[in-house]
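Student: Quick one, structure for this:
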Amino acid sequence: MATFLSKLGRFAFRRRRFVALIWVALLAVAGVGAATSASPAADSFSVPGTEAQRAFDLLDQRFPGGNADGATARVVFRAPQGETMKDPANKAAVERTVHALKSGSGQVDRVADPYAARTLSKDARTAYAQVTYKVTGFELTDASKDALKDAAKDARKDGLTVEVGGNALQAIPETGSTEVIGIAVSAVVLVLTFGALIAAGLPLLTALIGVGIGVSTITALSSALDLSSTTSTLAMMIGLAVGIDYALFIVSRYRAELTEGREREEAAGRAVGTAGSAVVFAGLTVVIALVGLMVVNIPMLTKMGLAAAGTVVIAVLIALTLIPALLGFAGKRVLPRKARATKGADGQGTTSAAGRPNMGTRWARFVLRRPVTVLLAVVLGLGAVAIPAASLELGLPDDGAQPTHTTQRKAYDLLSDGFGPGFNGPLMLVVDARDAHQGQSAKSAAAQVAKKVHALDDVAVLTPPTFNKAGDTATLTVVPKSKPSSAATEDLVHDIRSTTAGIATDTGARTLVTGTTAMNVDVSQKLNDALVPYLALVVGLAFLLLMVVFRSVLVPLKAALGFLLSVVAALGAVVAVFQWGWLADLFGVEQTGPIMSMMPIFMVGVVFGLAMDYEVFLVTRMREAFVHGERPGEAVVTGFRHGARVVTAAAVIMISVFAGFIGSSDSMIKMIGFGLAVAVFFDAFLVRMALVPAVLALLGRAAWWLPRWLQRILPQVDVEGEGLRDEPTGAPDASTSRTPARV
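Tutor: You can find the predicted model right below:
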């Protein structure tokens, strides 16, 4: 592999104008596609194979024309203290608002009058009007949203408290200025690491080009493939982080080759052949982890993983081709001025043979002297941080998770106060009697279901059944006594399903439970069931990949165990901040609550891929030194001498990029940004920089042990650049000459 990549790097270096032109053309094509694409579709969420999803699909078939995908708004009215919504003045104000809602926009499908629909609370102080639109939330025009806001504002002038819930006022998430701050921090770190503006600018430039191509392509395909707005944000987040890191490692190796006296083209070839091999395998682990999310069989999660994986592939290709091309334009200006003037100076800031040991060398020797102490400190420290993960509560976000100052959250609270805590999370029962036994009808089956369900605990309200035109399907609405995210409501879902299963056996009419709360229960169960197979698939494939890279059994095993430690600790930190509220103000968390259901398995996938990045980059240098004759302890020191500073810079950059998304207005993006930033911090600085050398010190030569039968089976991959080692320094490149070079 190293030989092939070296040739690729040399080709890109020689044909730099052609290579650069191709990437610029790809960026332009993707940009045009994004600019001319249709508006993004509304964020859709489906979970195939669950009862809640089967019920939704059945409703679409049996109750056509329901406009289930249309945006909705719930305008909630609260009368002043001492008054009710039945008072003539308040009733007149509501009727004027309903009329304004009906005539305010051509996109309105229907508006349910609170008095006709009887949507008044028992004390008559609270009422709500349900507004249904013909289009999705993202397709609503500004005029329609303004009409909704103006209608609520006019009702407030009459002395009523009026708030608006639902998804009609949803907006595309904004990341805020912290994203720019993250990129600025990355630029500062690169300048400090390289000491040259040109070298610092190359990783940023190539990462932005890669992200531009990836995100523009996602935007262009968003309508056709039903990609959510979160998909492009996630791709941007991961693409920026890995794009900068991959370019950083190749530029660093190129500078090291230059300072050893090699010619520029040869240095570019060797950099791509050695560091590029690590980039390829690191990128493969990330892609495996992201593509592996398909096994969960949640379309939204699958699309997010595939889109992010595509952006990672682009980052790898750019690092292998565009970076050597731009190095050809930059010349030796990638080195600091002193290094250009002093032949053989160390452009990386490591040390020459006669110089003083650098920080990486001193740290590695410290760990080698006290491996047991360092190992125990890391394991106990991360174990303590992981404790909150035992209290993890999962859920799907609704208006109750919105910040308390928003009108959506105020409407949610008004409905809870007026109609009970379970009103915001009703359950829908779908009774399908099409295949019922002889003599059984939908009416009789629905009556039996209603009788059994009404007798269950935690049922506050059970509405009469509603039938479709064919008369073979009925729907009933159950309002729990408890709030949607409570354990009592989850138990009620299971109780209803258990109870109605017996009715299905007797009558042949099946009953399905759906609704947001039921979907939440099903999603959590599906994710829990998929976690072990997903871990087995991803960790197993990556384990085999790392065995090929390191020619070892224990090193990949150590890498996997270290990852589990860091990801559980990161989940503990997420629970402490977003669920318990620790340091919530510091991170801008306005509302605590259950953790997004997809968060654990998503973090497992993404963090595993990123964790293996640093394992590959750091340990391949140790493996290279060991293969070339150094003792195990010396190889660890050599790996840290050459790689510690660059890995540290790469980790700081990745942390700053992820942390930049904590300022997002979307709670899921905020949570993902925080979780990934904390996970990279734990994994890079505690696991890879401390636990790894401690374990290698304790294992010694056994760390690189591989059974002979495995040596024969595993393919030989030249990651260490052994095939490039025999090339003479400064020798002409045979590919640039018509006759072979002779030495």
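
Student: only C-alpha atoms for contact and neighbour calcs from this point on.
Tutor: Fine.

Student: Give the next helix or strand downstream of whatever helix or strand Val164 lives in.
Tutor: Element membership of Val164, judged by DSSP states H and E, is strand 161-166. Sequence order places helix 178-194 as the next helix or strand after strand 161-166, per DSSP H and E.

Student: To check against the first, give me the structure of this:
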Amino acid sequence: MIRFRWPVIAGVVALLGVMAIPAADMNLGIPSGATANQDTAARQSYEAVSQGFGEGFNGPLLVTAEPTDTAGGVTPELTAKLIGEFQDRDDIVLAAPVGVNEAGDLAVFSVIPTSGPSDEATRDLVKSLREPDNAIAQNNQVQLGVTGFTAIGIDMSDKLASVLPLYLGIIIVLSVLILLLVFRSVIVPIKATAGFLLSILATFGATTAVFQWGWLSGLFGVDTGGPLMSFMPIMVTGILYGLAMDYEVFLVSSMREAHIHGQEARQSVVHGFDQASRVVVAAAIIMISVFSGFIFSHDVMIKQIGFALAVGILIDAFIVRLTLVPALMAVFGERAWWLPRWLDRLLPDLDIEGDKLLAMLNQQPEATDRDKIEVRT
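Tutor: A predicted model of the protein is given here:
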């Protein structure tokens, strides 16, 4: 890896970059009966309803209508007009009244879309009905709201997707700061965090390709592609970040210790890799084995989490930490441990290797036999 460091770096970055491409098409949602395996009761029930009534009957929407003119209330004429306008839309099959509250100022309707609960058309319908300037609301002076299991799933997916970049940003900032304190280097924290970003994007890409696009899906027991579980990216990112930084600290701390104790930069990379790589390999194999066991579950949500974690650890441990990191450390050489003097003065010295403690102990006068006995006891 050190001898062929430039081809290794280019190859790893290209490989993970290609693996990350499907992540741009990642669609988050709540898996439904449409994404379950064909031999399950959930999938068979879903298809029976779809064939008998239409896909939209698997995910009805509850639509509330509240008149903006409080004096008018919900009259039978307004209810009938709203039902007619709902059913005039091309993306709605059926609308039926559920009831009106005792005050008469709020009506609830059951609205059946033409599309299934996981389809993009249903998401567009929910957003359209919620817009305050949509035609139905304007024509009838009402304020429409949309709820129900399908709408809640759409809201949750959109919210989690919108906060994912912020979540990753916080992780990046904290990662750089913490590793800056631990390793007292500018290059090492940036390299470690960039490697994690490559790992997580490649993981999302591979998961999207298998569970959404259907690539190699038969190998993992997946019949039908569908959206990825909405909270899977945040969960997987947190777990993989913790494991990735464990592997990074195991590996690079050994390199830093060898360098501090006098070894030349590239030689310290070889020595540190030789000392810590076995630990990283053993830890990664254990975690991959554990999470791989969930891939062949009958529940597609468990499958997705198990696959993403197993593939993510495989990528980060073996491709990033054990391949890319040593090659980059060899390229930077002595510069990998560079820290500006002004920043060195500002940062607290955690003395991870304990060198200052050893130096302080060596400067103290030799203890008497009696002192040694007291210390041992």
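
Student: Report the TM-score for the pair.
Tutor: Superposed pair, TM-score by TM-score structural alignment, normalised by the length of structure 2: 0.89. Supporting alignment: 369 aligned residues with a C-alpha RMSD of 2.6 Å.

Student: Skip the chain neighbours and tell me the closest residue to the residue mapped onto Ala283 of structure 2 from structure 1.
Tutor: Aligning on TM-score structural alignment places Ala283 of structure 2 opposite Ala650 in structure 1. Excluding the flanking residues, the one nearest Ala650 of structure 1 by C-alpha to C-alpha, 6 or more residues apart in numbering is Asp245, at 5.3 Å.

Student: Next, the contact list for the one you found, please.
Tutor: Contact partners of Asp245 of structure 1, counting by C-alpha atoms under 8 Å, 6 or more residues apart in numbering, are 203, 650, 653-654.

Student: which residues in the stretch 51-200 of structure 2 form strands?
Tutor: Along the stretch 51-200 of structure 2, counting by DSSP state E, counting those that start in this stretch, strands occupy 61-67, 92-100, 107-113, 142-147.

Student: Between the ones you listed, which one is closest to Gly205 of structure 2.
Tutor: strand 107-113 (30.6 Å; C-alpha to C-alpha).

Student: starting at the chain centroid, how far to the closest one?
Tutor: Relative to its chain's centre, strand 107-113 of structure 2 lies at 34 Å (C-alpha atoms, centre = their mean, to the nearest Å).

Student: Which elements pack onto it?
Tutor: strand 61-67, strand 92-100 (3 or more C-alpha pairs under 8 Å, 6 or more residues apart in numbering; DSSP states H and E).

Student: ok, average deviation of it from structure 1?
Tutor: Compared with structure 1 after the fit, strand 107-113 of structure 2 shows a mean deviation of 1.1 Å (mean C-alpha distance after the TM-score superposition for structure 1).

Student: Could you check that strand and say which residues are buried?
Tutor: By 16 or more other C-alpha atoms under 10 Å, the buried positions in strand 107-113 of structure 2 come out as 107-113.

Student: got those residues as TSV, with distance to Val311 of structure 2 columns?
Tutor: Conversion of those to TSV gives the following (distance: C-alpha to C-alpha, whole Å):
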residue	distance to Val311 of structure 2
Ala107	49
Val108	46
Phe109	45
Ser110	42
Val111	41
Ile112	39
Pro113	37
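
Student: Just the closest of these to Thr224 of structure 2, please.
Tutor: The closest of these, once distances to Thr224 of structure 2 are taken by C-alpha to C-alpha, is Pro113, at 21.6 Å.

Student: Quick test: name the residue nearest the centre of structure 2.
Tutor: Nearest to the geometric centre of structure 2 sits Pro233, at 1.9 Å (C-alpha atoms, centre = their mean).

Student: Surely that one touches Phe204?
Tutor: Yes. The pair Pro233 of structure 2 / Phe204 is scored as a contact, 7.5 Å apart, by C-alpha atoms under 8 Å.

Student: if we can go back for a sec, and the angle from the host helix or strand of the match of Ala283 of structure 2 to helix 178-194?
Tutor: Assigned by DSSP H and E, Ala650 of structure 1 belongs to helix 632-659. Interaxial angle, helix 632-659 of structure 1 versus helix 178-194 (axes from the mean of the first three to the mean of the last three C-alpha atoms, to 10 degrees): 150 degrees.
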